[in-house]
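Asks: I need the structure of the sequence given here:
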Amino acid sequence: MGRERYIGIMSGTSMDGVDTVLVEIEDNNIQLLCEHSFPMGENLKQSLLDICLGQPTNLQAIGELDHRLGHLFADAVLALLDKAQVKASSIKAIGSHGQTVFHSPDSEYAFTMQLGDANIISAKTGITTIADFRRKDMAYGGQGAPLVPAFHQQLFSQPHLSRVILNIGGIANITVLSPGKPVTGYDTGPGNMLMDAWINKHKSLRYDKEGNWAKSGEVNMALLHSLISDPYFLLQPPKSTGRELFNLTWLTDHLQDCQISPENVQRTLAEFTALTIANDVNKESPGELLVCGGGAHNPLIMDRLTKLLPDWEVMTTAEQGVDIDNMEAMAFAWLAYRTLHQLPGNLPEVTGAQQVACLGAIYPS
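Replies: Below is the predicted model of the structure:
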């Protein structure tokens, strides 16, 4: 296969903006050429959060959000093209994850819903767009998530080195790369999601910069034990989760009988994130832990992981040549490449699907 350029779009559970990347792929080797973070307006974010958290809605509201997100993602792509000074005609395809508003892989009628009309993205940018990556995996009985481990395997697998790739976004997820064993991966639980929601509630901030507010508090062990007792942490992989479970309502239920200062809650949430990650990583043979995602910017989280994982070498993916903020957007550019070339994009041993599948729907330019 010749050298081709792709764009990846990622808007994760944190909803802190739209990450876009321009990459060049040749024979499965991928090179990042340009990246751009595009803001999401507060009004749109709040409308999305209302749906994610179960507020009453209707089909018109959902359809309008789908439309608005389509334009947002298209505008993000156009801004990236302008920054990179490249023409749309030079891009083979866009891989758009979409904005997840509900993920329910374990219900009787399993489904996942990502909004962001790919017809609009394709029409407005003039670039073939690939979207709806998760539902084909679910059609074969999988969780539809996580999908990034296949990309992690491509980038980081080593024949004689155990590695775990940890992405700390709104939800934290790991990919386990053990020599001679199938790749595994799953969501460990909350990443930044609860910390972001709590500081937004009390200080109207999007996130706790460098964990400074959490650092001013202390861990409340009673609350920590209550949080970690959630049945999700006893489930065996494959498993995935999201805002449908871990949200402010869930947290408030655990706080009902507690009198804890807001900063101590924030510190406990940081410990909760680090501990649930470490509990799962420690199940694997020690090696390198490569961290990416927004949580990799949090010194408190990184320090706690280092202390909770004394047998592991903890570092960021940047130390292995992959920017910590662009991993997932790059993954969906790579998945678009896989789809256009009719190659599978899922790992059944990760998602629980019955077979490998070519993922996504193609919206021609």
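Asks: CA only for contacts and neighbour counts going forward, please
Replies: Will do.
Asks: which residues does Leu147 contact?
Replies: Residues in contact with Leu147, defined by Cα atoms under 8 Å, 6 or more residues apart in numbering, are 134, 345-347, 351.
Asks: just checking, which of these belong to strands?
Replies: Members of these lying in strands (criterion: DSSP state E): none.
Asks: quick one more, to check against the first:
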Amino acid sequence: MENTPDLYVGLMSGTSLDGVDAALVEITPHTSPRLLATHAEPMPTALREMLLTLCHASSASFAELAAAEDAFCHLQARAVSALLVQQGLTGDAIAAIGSHGQTVEHAPNGHQGGPAYTLQLDNPSLLAELTNCRVVADFRRRDLAAGGQAAPLAPAFHQALFHSGEEERVILNLGGFANITWLSQDGGAPLGFDTGPANVLLDAWCQHHGHGTFDENGAWAASGHVDSALLTRLLSEAFFHQPPPRSTGRELFHLPWLESHLNGAEAPADVQATLAELTAASVAQGIGQFLGSRPLTLIIGGGGARNADLCQRLANHLPNANLRPASDWGFPADWIEAGAFAWLAYRRLHNLPGNLPSVTGAKGERVLGGIYAA
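Replies: Modelled structure (predicted):
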């Protein structure tokens, strides 16, 4: 295989529903992926509300699903187009787009005795038409079919980008939910799993009390005090005590879940502080389960990496960790997830596995995703 670079675009829209991230990534067989350019296409309010409704709906019509999927696909296409125009490229310069789609429900253990499923709204056929690019999509369901959790999928990319034989490294993604990848210094199989909520509850509580769409820099949380009794009640949730592999989503952690643990006497700022502490404590609990108090480098990505209050809480819980931003490795915090799906598209086109059974619990390595021609 020639060591010539190919260009891929990775698309990611996470549980925050704030927009579509598009990352242009250069990939060769024998070098680390290199981030070349990025574009963030904001989520229109109407589409965000539509998706939020679907995420929490007990039922939805096919017409509602189709309308949301169509609007989301056009948003993705605008993100790709803006990125290509920014770089003076046309669709034929791109080897493939890696599209994650928009998760509206994730139930890898089934629901009320039913089969396992994970549902991402995506229309790769339409995306290929709109962008004139080959598209790779539907990454999660092959891992699910092989008995895995279908998530997280980014750890395989983390291994390619961040592994070191000189120190223990943990990659922490602070998106809507927090997930970690442990890259062992001795080269053992990576481990990774969701540790619990991150921005999903912090943002929801902020919006509920009219403090904007998110708690900028964690300032509101920093103004409150941790309610230890509330924290104990939140941490009693069974998810926090499940062994990996494990993954979660809005199906479990949402505003009604939080409200079910409140007694009504809590000050709103104290609840925000407690939610930040919940994220830090659950991350530390997950890391400690495998690394104990060993020294490690904690590489932080995702939107929560810009939350100074949350990062300080993590430092307090992990005194033996050296906290470093993902940008030290050429991938700014907000772009690792999009970069991962560019890399997964590369893996699919070269018929290489994209999952890590040690992370997802699948029966073995699998080539992930379907290919849709330009």
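Asks: got a TM-score for the pair?
Replies: The TM-score (TM-score structural alignment, normalised by the length of the first structure) is 0.98; 364 aligned residues with a Cα RMSD of 1.1 Å.
Asks: before we move on, back to that, which one of the contacts of Leu147 of the first structure is nearest to Leu235 of the first structure?
Replies: Closest approach between those and Leu235 of the first structure, by Cα to Cα: Thr351, at 13.9 Å.
Asks: which residues touch the residue mapped onto Leu255 of the second structure from the first structure?
Replies: In the first structure, the residue matched to Leu255 of the second structure (TM-score structural alignment) is Leu248. Counting by Cα under 8 Å, 6+ apart, Leu248 of the first structure touches 194, 197-198.
Asks: pretty sure His211 of the second structure sits in a strand.
Replies: No - His211 of the second structure is assigned coil when assessed by DSSP: H, G, I helix; E, B strand; the rest coil, not a strand.
Asks: burial count for it?
Replies: Using other Cα atoms under 10 Å, His211 of the second structure is surrounded by 14 other residues.
Asks: now for the helix or strand where Ala128 of the second structure lies, which elements pack on it?
Replies: Following DSSP states H and E, one finds Ala128 of the second structure within helix 124-131. Applying 3 or more Cα pairs under 8 Å, 6 or more residues apart in numbering; DSSP states H and E, one finds that helix 124-131 of the second structure makes contact with helix 62-87, strand 135-137, strand 370-372.
Asks: among these, show me which one is buried the most.
Replies: Greatest average neighbour count among those goes to strand 135-137 (a mean of 27), per mean count of other Cα atoms under 10 Å.
Asks: out of the contacts of Leu147 of the first structure, which are inside helices?
Replies: Per DSSP state H, helices hold the following members of these: 134, 351.
Asks: out of the contacts of Leu147 of the first structure, who's nearest Tyr186 of the first structure?
Replies: Thr351 (7.8 Å).
Asks: contact partners of the helix holding Ala128 of the second structure?
Replies: Applying Cα under 8 Å, 6+ apart, the external contacts of helix 124-131 of the second structure come out as 73-74, 76-77, 80-81, 91, 99, 133-137, 372-374.
Asks: how about the helices and strands packed on helix 124-131 of the second structure in CSV, adding distance to Trp220 of the second structure?
Replies: CSV is the format used below for these (distance: least, Cα to Cα, whole Å):
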stretch, distance to Trp220 of the second structure
helix 62-87, 32
strand 135-137, 38
strand 370-372, 44
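Asks: right, and those - which one's nearest Glu237 of the second structure?
Replies: Closest among those, using Cα to Cα: helix 62-87, at 30.8 Å.
Asks: thank you kindly, that will do.
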